[in-house]
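Engineer: below are the sequence and a predicted model for it; my questions follow.
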Amino acid sequence: MAIMNTENNTFFESVQRNFDKAAAHTRFDKGVLAQIKACNSILRIKFPVKIGEQVEVIEAYRVQHSHHKLPCKGGIRFSMEVDQEEVMALAALMTYKCAIVNVPFGGGKGGIKIDSKKYSAFDLEKITRRYTSELCKKNFIGPGIDVPAPDYGTGAREMSWILDTYSSLNPGDINAQACVTGKPISQGGVRGRTEATGLGVFYGLREAVSFADDMEKLGLETGVEGKRIIVQGLGNVGYHTAKYFQEAGAKLVGLIEFNGAIYNEDGLDLDAVQAHRQTTGGILNFPGAVNFADPAEGLEQDCDILIPAALESVIHKDNADRIKAKIVGEAANGPITAEADEILHSKGILVLPDVYLNAGGVTVSYFEWLKNLSRVRYGRLEKRFNDNMYKELIDIIESMTGKRVSDLERKTILRGPDEIDLVHSGLEDTMIGAYREIRDIHVSLEGKGDLRTAAFICAINKIGVAYEELGIFP
């Protein structure tokens, strides 16, 4: 049985509903709130592409939700589920997400309605390049206008095609590399982008479990070590989330994939599960684990932290009451429906919302965009200077103490930061700072809203102030 959502609310309606709940706690009038909520620009296109001997008409979208800051920012997904409402909802989430983590972008999102598995790499390249040319025609792409990124069904390969197409159509644009993020390193990508969303999920949850008052209410100790974790989805986000939790000393007790789930109270070794998956084609029948043919059952097993990192609406009104986790971290977009959210809140479960928790991807995309505009690799200017300064400090310490630092200690201290170190450090600081802002708002609500409401209030306040300072509301 597949995970099903039996509610009538669409993903877009859920986003709007969350906005309205938060807006009631802000000081802005209805007109300002209506502007923040509205999708500013919607591009719906159909274009022909020759696939083999046949011509196919491809349906595609790009939505720019907010122009309070430019460029707009958001991924492009390849999926048969793509429609205008879904893209609008995801673009709106991007606006709020960027505001929460203090990334100066408006929200955008794109999608092409195809099943990418049915096309060769050659045909996917033709579709992607034609889509990019359509965006260029309509002025829906550019380093200062709208900057796409990978999403479901796309990756660095597709981003390199977009960059090449944009560059060929804009030969005089010296900032062309910044027209898209998530590129290969050789094309101006940034180290650390691949694991960014999963690492951001880890940093966000790690910060959440560091507050003694909050953990006491849940009956948990502070810290990640020893926490029992279930992760739904072993794609890029789920895998890296599970990896960082396991490395930090958490116990990975459950893993869920589309064709089933496994559970072991004593813990699962992620690398061993991945090896088993490659050998057998799935995670079921992993030695020592209990199998669940229905992946939905995996969500309902006992754990401290449940991390849905794959599909939308996997926790809904029909299964929310059976969730045993004390904390749910939304690594995916919209994995909890509005009705389920209220049920979880009434049960005292702490939900870290997607609009904050999976913002690691756009945060590191921002770093890549800045790198492309400056055309300087992070660490290139200061790494050697730092190495030399650390060496001088060690020499001074050895001279004053008369003791020699060991070779291992010397090597550790002398190592200056590489690009990936700086990217991870920037992401960590961003996720910690954003969570503290959200938590402060949540505390100020005095029980009148959850962390999701607090996150949306945080976003609306920042966007509303930006609009006021632009002076567009005389």
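Structural biologist: That came through, no problem.
Engineer: going forward, measure contacts and count neighbours with C-alpha atoms only.
Structural biologist: Fine.
Engineer: what's stretch 458-474 in contact with?
Structural biologist: 23, 26, 28, 32-33, 36, 68, 96-97, 99-100, 437-438, 441 (C-alpha atoms under 8 Å, 6 or more residues apart in numbering).
Engineer: could you identify the longest helix within the chain?
Structural biologist: Counting by DSSP state H, the longest helix found in the chain is helix 419-444.
Engineer: could you check how far the spatially most central residue of the chain is from E158?
Structural biologist: In the chain, the C-alpha nearest the mean C-alpha coordinate belongs to N358, at 3.1 Å (C-alpha atoms, centre = their mean). N358 is 21 Å from E158, where distance means C-alpha to C-alpha, to the nearest Å.
Engineer: let's bring in a second model and compare:
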Amino acid sequence: MTATLLSDANQRLEKALQYVTIHEDAIERLKFPKASLTVSIPVRMDDGSLRVFQGYRVRYDDSRGPTKGGVRFHPSVTLDEVQSLAFWMTFKCAALSIPFGGAKGGITLNPKELSKFELERLSRGYIDLIADFIGPDIDIPAPDVYTNPMIMGWMMDQYSTIRRQITPAVVTGKPLTMGGSLGRETATAMGAFFTIQTLMPKYDRRPEETTVAVQGFGNAGSVIAELLFRAGYKVVAVSDSQGGVYAPEGLDIPSIRQFKESTRGIKAVYCKGTVCNSIDHEVLTNAELLELDVDILVPAALENQITGENAARIRAPFIFEVANGPITSAADQILEEKGIQVFPDILVNAGGVTVSYFEWVQNRCGYYWSLEEVNQRLKEKMTRETELIWVISHELSCSMRTAAYVHALKRLAEAIEAKGTRDDYTS
């Protein structure tokens, strides 16, 4: 593999292979995506002009079931990035024992520059071009960076129009009225919260004595920040793409979320009703937030935020990856040498795909669960797999990331080897 991101992602696989014995056929199969699709999407803009956007969809591996993965709208989207994300999704689904393979999709654009009408035309045009590549038993898209339930609803509706039948199970993360699941919008953060709550007691860390910094105050980051705040953790810093705020005595996260929803900006505020007043705080960049002296660092933005260049300056003893791939393999080695515990994305942020699986199941059977039932099922699955990976880490004396890949790799190998290996065809 020559692609930079995918090559970097593959190094995690190579490290896990040092701790587990699987057939060479399975190793070879997992080195490459099964299928990649690149499309050009023409969109008639509101001013009458025509723009063409590049879109991608990658199905990495379907040994354990139909592939599953989000669709992101972002200027940095490339085929390399989408392939890497599909790779991570493959291992994430296996690590959580979800009967899906890994996939991912994306369109290269800045969605903030498009009107809602233009976004709808773009979303429907994307589905027009990939309709034969996806399906409830083939590949199921979901929300990701800068996509939301409304966009998923447009995609499901367009697919249903093409197939001439209502097909809610083709997409997850939809509006509730179109077959979405309760708890899906907060699932990534909720799953991360359950993981943190499972692991921190093992280090004798109590919430009220634990400081937290969250990079990325979007769909996942803002929710995990509030969940931790309400559980008693001291959230001292948060940031979005424009920068962040830091207050050593702690931030009022519900107020900051309220302020951002009304202004689209981040400011250290305390709100009472609709009135928000500024509190003392420091303004800092995303890069500065990563290097704060806090107990828990939560990268919840984009990939490659902690690299070989800045890893030595990271001071938080615990890092929970809510974003996909926020730490490079070069940084991993530095952080490990510093004694920093990294809890990997394929475990920590797996709540999203887990509840997407729940939504798919509900769509297929036509029976819908309560929020309490969804969250309880999510808690049970996240807690169980976190404990299993924790045990593997200690039995093999390896990092939690490597343990998670070992855990996933065993399940993937079993599925691939069940279809036959060289040993079955040679005497």
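Structural biologist: Happy to help now that I have it. Note that the structure is a prediction, hence the values are computed from the model and not measured.
Engineer: let me see the TM-score of these two.
Structural biologist: Here the TM-score for the pair of chains, by TM-score structural alignment, normalised by the length of structure 2, is 0.92; 413 aligned residues with a C-alpha RMSD of 1.9 Å.
Engineer: any chance you could map the strands in the stretch 201-350 of structure 1?
Structural biologist: Remark: strands assigned in the stretch 201-350 of structure 1 by DSSP state E, counting those that start in this stretch are 228-232, 251-257, 260-263, 290-292, 305-308, 327-329, 350-352.
Engineer: and the fifth one, how far out from the chain's middle?
Structural biologist: Meaning strand 305-308 of structure 1. Centroid separation between strand 305-308 of structure 1 and its chain, computed with C-alpha atoms, centre = their mean, to the nearest Å, is 15 Å.
Engineer: how about the first one?
Structural biologist: Taking the mean of its C-alpha atoms, strand 228-232 of structure 1 sits 17 Å from the chain's own mean (C-alpha atoms, centre = their mean).
Engineer: in it, what's buried?
Structural biologist: R228, I229, I230, V231, Q232 (16 or more other C-alpha atoms under 10 Å).
Engineer: picking up where we left off before, to P171 of structure 1, which of the strands of the stretch 201-350 of structure 1 lies closest?
Structural biologist: Across these, P171 of structure 1 has its closest neighbour in strand 305-308 (42.7 Å, C-alpha to C-alpha).
Engineer: could you tell me where the closest one falls in structure 2?
Structural biologist: Mapping strand 305-308 of structure 1 onto structure 2 (TM-score structural alignment) gives residues 296-299.
Engineer: mean deviation of the matching stretch from structure 1?
Structural biologist: Superposing on structure 1 and averaging over aligned pairs (mean C-alpha distance after the TM-score superposition for structure 1), stretch 296-299 of structure 2 comes out at 0.7 Å.
Engineer: who's in contact with that stretch?
Structural biologist: The list of residues contacting stretch 296-299 of structure 2 from outside it, by C-alpha under 8 Å, 6+ apart, reads 210-216, 221, 290, 305, 316-323, 326.
Engineer: ok, back up a step: and the contacts of stretch 458-474 of structure 1 as CSV, adding secondary structure, distance to S120 of structure 1 and neighbour count?
Structural biologist: CSV is the format used below for the contacts of stretch 458-474 of structure 1 (DSSP: H, G, I helix; E, B strand; the rest coil; distance: C-alpha to C-alpha, whole Å; neighbours: other C-alpha atoms under 10 Å):
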residue, secondary structure, distance to S120 of structure 1, neighbour count
A23, helix, 46, 22
T26, coil, 50, 14
F28, coil, 50, 16
V32, helix, 47, 18
L33, helix, 45, 20
I36, helix, 41, 23
H68, coil, 39, 23
Y96, helix, 36, 30
K97, helix, 34, 28
A99, helix, 38, 26
I100, helix, 39, 28
E437, helix, 46, 15
I438, helix, 44, 23
I441, helix, 49, 19
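Engineer: return the residue of structure 1 aligned against D80 of structure 2.
Structural biologist: So, by TM-score structural alignment, D80 of structure 2 is matched to E85.
Engineer: and what of G352 of structure 2?
Structural biologist: The equivalent of G352 of structure 2 in structure 1 is G361 (alignment by TM-score structural alignment).
Engineer: what does G180 of structure 2 give?
Structural biologist: G180 of structure 2 maps onto G189 in structure 1, by TM-score structural alignment.
Engineer: right, and its match touches C179 too?
Structural biologist: No - the pair G189 of structure 1 / C179 is not scored as a contact, 11.6 Å apart, by C-alpha atoms under 8 Å.
Engineer: which other residues reach stretch 380-388 of structure 2?
Structural biologist: With C-alpha under 8 Å, 6+ apart, stretch 380-388 of structure 2 has contacts from A95, L96, G191, F194, T195, T198, L199, L347, A350, G351.
Engineer: then stretch 226-240 of structure 1?
Structural biologist: By C-alpha under 8 Å, 6+ apart, the residues outside stretch 226-240 of structure 1 that reach it are 194-195, 197-199, 242, 249-258, 299, 303-310, 331.
Engineer: try stretch 83-97 of structure 2
Structural biologist: 5-6, 9, 33, 36, 58-61, 64, 67-69, 99-104, 324, 345-347, 350, 353-354, 381-382, 385, 404-405, 407-409, 411-412.
Engineer: many thanks, we can stop here.
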